[in-house]
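In: After the sequence you'll find the predicted model.
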Amino acid sequence: MNPELPITSISDAKEYFQLKGCQHMHMQRDFPARYEEYRAMGIGKEQETAWAFEAATEGLAHLESDGVDRDEAWWRHSHVEDLIVQRRFHGLLGRLLNATAVIQPLLSQRDRLLVAETIVGRVDPKWRRGLIFPSHDFGEHEVAREFAQQARNLVAEAFEDPKMETRRTALLEKWRDVTVQCGIRNI
């Protein structure tokens, strides 16, 4: 969908919603006129949830395929993570775990750090973000454990760049805090 063109159908509304990451904030910020047209369509929360679930499963399928481009793997992963966690599609966490394993060999060292930050969470652990906490809190303890293992493996290699190494070290400290809070041991 070209966001410069008006939204005149439910199909246009769906494309715009998914194009903007299934986020009203992005829809309104990026194209206020399109957002008003979208709102005028009267799309309900149930329909938006179905469209977001579709976007998440399509994103997972793309990550799991051989067609994912190495330069876009980390941000596609981050986008799918956001949909799954924000929309509470907890049943998809196991698939995201598998997709993470698929893209891992494609990732540069910097991108491995970005994916590890997505897994551990980018904010203070008290907010229980990332992928380890939701997996644990939803009762998927083995998935939480495997995400913790993946995150540690993603950042096993030290950086030569001091700023990136500082960031990696801070992430590992956060990783320890998260794994302790979730009762994950012996990794």
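Out: Nice, I can see it.

In: contacts and neighbour counts: CA atoms only from here.
Out: OK.

In: Helix or strand for the residue nearest in space to the middle of the chain, just tell me which one.
Out: When Cα atoms, centre = their mean is applied to the chain, the residue found nearest the centroid is residue 81 (1.9 Å). For residue 81, the enclosing helix or strand under DSSP states H and E is helix 73-86.

In: Name the surrounding residues that touch that helix.
Out: Here helix 73-86 makes contact (Cα atoms under 8 Å, 6 or more residues apart in numbering) with 21-22, 52-53, 56, 59-60, 63, 89-90, 92-93, 96, 100, 103, 106-107, 111-112, 114-115, 118, 130-131, 134.

In: quick one: the helix or strand just after that helix to helix 73-86, angle?
Out: The helix or strand immediately downstream of helix 73-86 is helix 93-103, counting by DSSP H and E. Relative orientation of helix 93-103 and helix 73-86, computed by axes from the mean of the first three to the mean of the last three Cα atoms, to 10 degrees: 170 degrees.

In: Included below, for side-by-side comparison, is a second structure:
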Amino acid sequence: MTNTEESIENIDQAESYFKLMGCSRFHMMRENPQRNEEYKKLDIDPSIESEWIKEEFEKKISNFHKIETKHIGVFYSSLVSLIERKEFYLEKLVELTQEINNRVNREQLPLILTQIIGNNATKSRGGLIQKSYDLKRPDLAVLYYEQVKSIFEKIELYYFKPTPFIRGYLVDVIEYFGIDADNDFIEKLRLKNYFENFNYYKKEADRRNVNAMKILSEYYREGKGCQKDIVKAEFWELKLKEK
């Protein structure tokens, strides 16, 4: 099957369609409900789907050296989206992460960081570090964390700004899992996070973003990422009331 218009009538067509949709039931349902219903009627065993996922994962891994440098971040994200709750995937990915770190360009670094650290609403953030701990593999978590520190060293070298809040997310992960006892490193992360967040919220507040105005006022009041300034804090509180 090379497109989504062909009907799904047998296991071979189902396999092709499943892989075409990135091995994602969600994408299948979203992209073509009719094909999804045809797929569901075949009642395919989850273990078979797991084999298909593993095949696609290994195929992608084998093609890594063909990926252009500018596409490595997206490639890495697509690999992470495939992984199941199995040590095999995390072991393969941590090896690849070390290779990627050696050839990725700076524009792709935020994508790599986001996959390893995570950015969900929890303090454990849901990235590859958490997945390693979930599988009782703190050794893998440490290896991922070492890659994160190496990436941040590159960011400092390039004077390149990562995704907003990512340093703060890393602080959350470090403190949640107790992965690093280097308080100086953690404090530097926290201070740079405040500074970057302040600039982000200032820009958004100037665009009259209500949430940014509120947080910017708090930053000025507490001196987060800026000099403490009660006058400016009250200015943004007043602006907020005018909205």
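Out: In hand now; what should we look at? Predicted, not measured: the structure shown is a model, and the values here were computed from it.

In: what number of residues lie near the counterpart of residue 117 of structure 1 in structure 2?
Out: Residue pairing (TM-score structural alignment): residue 117 of structure 1 is matched to residue 114 of structure 2. When neighbours are counted by other Cα atoms under 10 Å, residue 114 of structure 2 registers 23.

In: could you list every residue that touches residue 114 of structure 2?
Out: 127, 166.

In: just to revisit the earlier point, in helices, which of the contacts of helix 73-86 of structure 1 fall?
Out: Residues from the contacts of helix 73-86 of structure 1 lying in helices, with DSSP state H as the criterion: 52-53, 56, 59-60, 63, 93, 96, 100, 103, 111-112, 114-115, 118, 134.

In: Would you list the buried entries among these?
Out: 52-53, 56, 59-60, 63, 93, 96, 100, 103, 111-112, 114-115, 118, 134 (16 or more other Cα atoms under 10 Å).

In: in the longest helix along structure 2, what's buried?
Out: In structure 2, with assignment by DSSP H, the single longest helix is helix 183-206. For helix 183-206 of structure 2, a neighbour-count test (16+ other Cα under 10 Å) marks 186, 189-198, 201-202, 204-205 as buried.

In: Pull out the buried positions in stretch 173-181 of structure 1.
Out: Neighbour-count burial for stretch 173-181 of structure 1 [16+ other Cα under 10 Å]: 174-179.

In: Tell me how many other residues crowd residue 123 of structure 2.
Out: So residue 123 of structure 2, with other Cα under 10 Å, has 17 neighbours.

In: which SS state does the residue mapped onto it from structure 1 fall under?
Out: Under the alignment by TM-score structural alignment, residue 123 of structure 2 pairs with residue 126 in structure 1. Recorded secondary structure, residue 126 of structure 1: helix (DSSP: H, G, I helix; E, B strand; the rest coil).

In: ok, back up a step: looking at the buried residues of stretch 173-181 of structure 1, which is nearest residue 39 of structure 1?
Out: residue 178 (39.2 Å; Cα to Cα).

In: Quick check: nearest residue in space to the closest one, chain neighbours excluded?
Out: Spatially, and ignoring its direct neighbours in sequence, residue 178 of structure 1 is nearest to residue 125 (6.3 Å; Cα to Cα, 6 or more residues apart in numbering).

In: ok, now which ones touch residue 143 of structure 2?
Out: residue 94.

In: Alignment lookup: it to structure 1.
Out: By TM-score structural alignment, residue 143 of structure 2 lines up with residue 146.

In: how near is that match to residue 135 of structure 1?
Out: 10 Å (Cα to Cα, to the nearest Å).

In: again with residue 107 of structure 1
Out: From residue 107 of structure 1 to residue 135 of structure 1 the distance is 23 Å (Cα to Cα).

In: These two - which one has more neighbours?
Out: residue 135 (24 against 19).

In: Show the contacting residues for the more buried one.
Out: Contact analysis of residue 135 of structure 1 by Cα under 8 Å, 6+ apart lists 90, 93, 141, 143-144.

In: ok, 10 Å please
Out: Contacts for residue 135 of structure 1 (Cα atoms under 10 Å, 6 or more residues apart in numbering) come out as 85, 90-94, 141-147, 182.

In: Make a ChimeraX selection of the buried ones in those.
Out: Buried subset of these, written as a ChimeraX selection, criterion 16+ other Cα under 10 Å:
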select :85,90,92,93,94,141,143,144,145,146,147,182
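
In: one step back: which one of the buried residues of stretch 173-181 of structure 1 sits closest to residue 45 of structure 1?
Out: Out of the buried residues of stretch 173-181 of structure 1, the member with the shortest distance to residue 45 of structure 1 (by Cα to Cα) is residue 178, at 32.2 Å.

In: Aligned against structure 2, show me the partner of that closest one.
Out: In structure 2, residue 178 of structure 1 lands on residue 173 (TM-score structural alignment).

In: Who are the contact partners of its match?
Out: Neighbours of residue 173 of structure 2 in contact, by Cα under 10 Å, 6+ apart: 117-118, 122-127, 129-130, 145, 167, 179-180.

In: List the contacts of the closest residue to residue 234 of structure 2 other than its chain neighbours.
Out: Excluding the flanking residues, the one nearest residue 234 of structure 2 by Cα to Cα, 6+ apart is residue 217, at 6.9 Å. The contact partners of residue 217 of structure 2, taken as Cα under 10 Å, 6+ apart, are 198, 201-202, 205, 223, 229-240.

In: do the same with residue 179 of structure 2
Out: Applying Cα under 10 Å, 6+ apart, the residues near residue 179 of structure 2 are 129, 138, 141-142, 145, 173.
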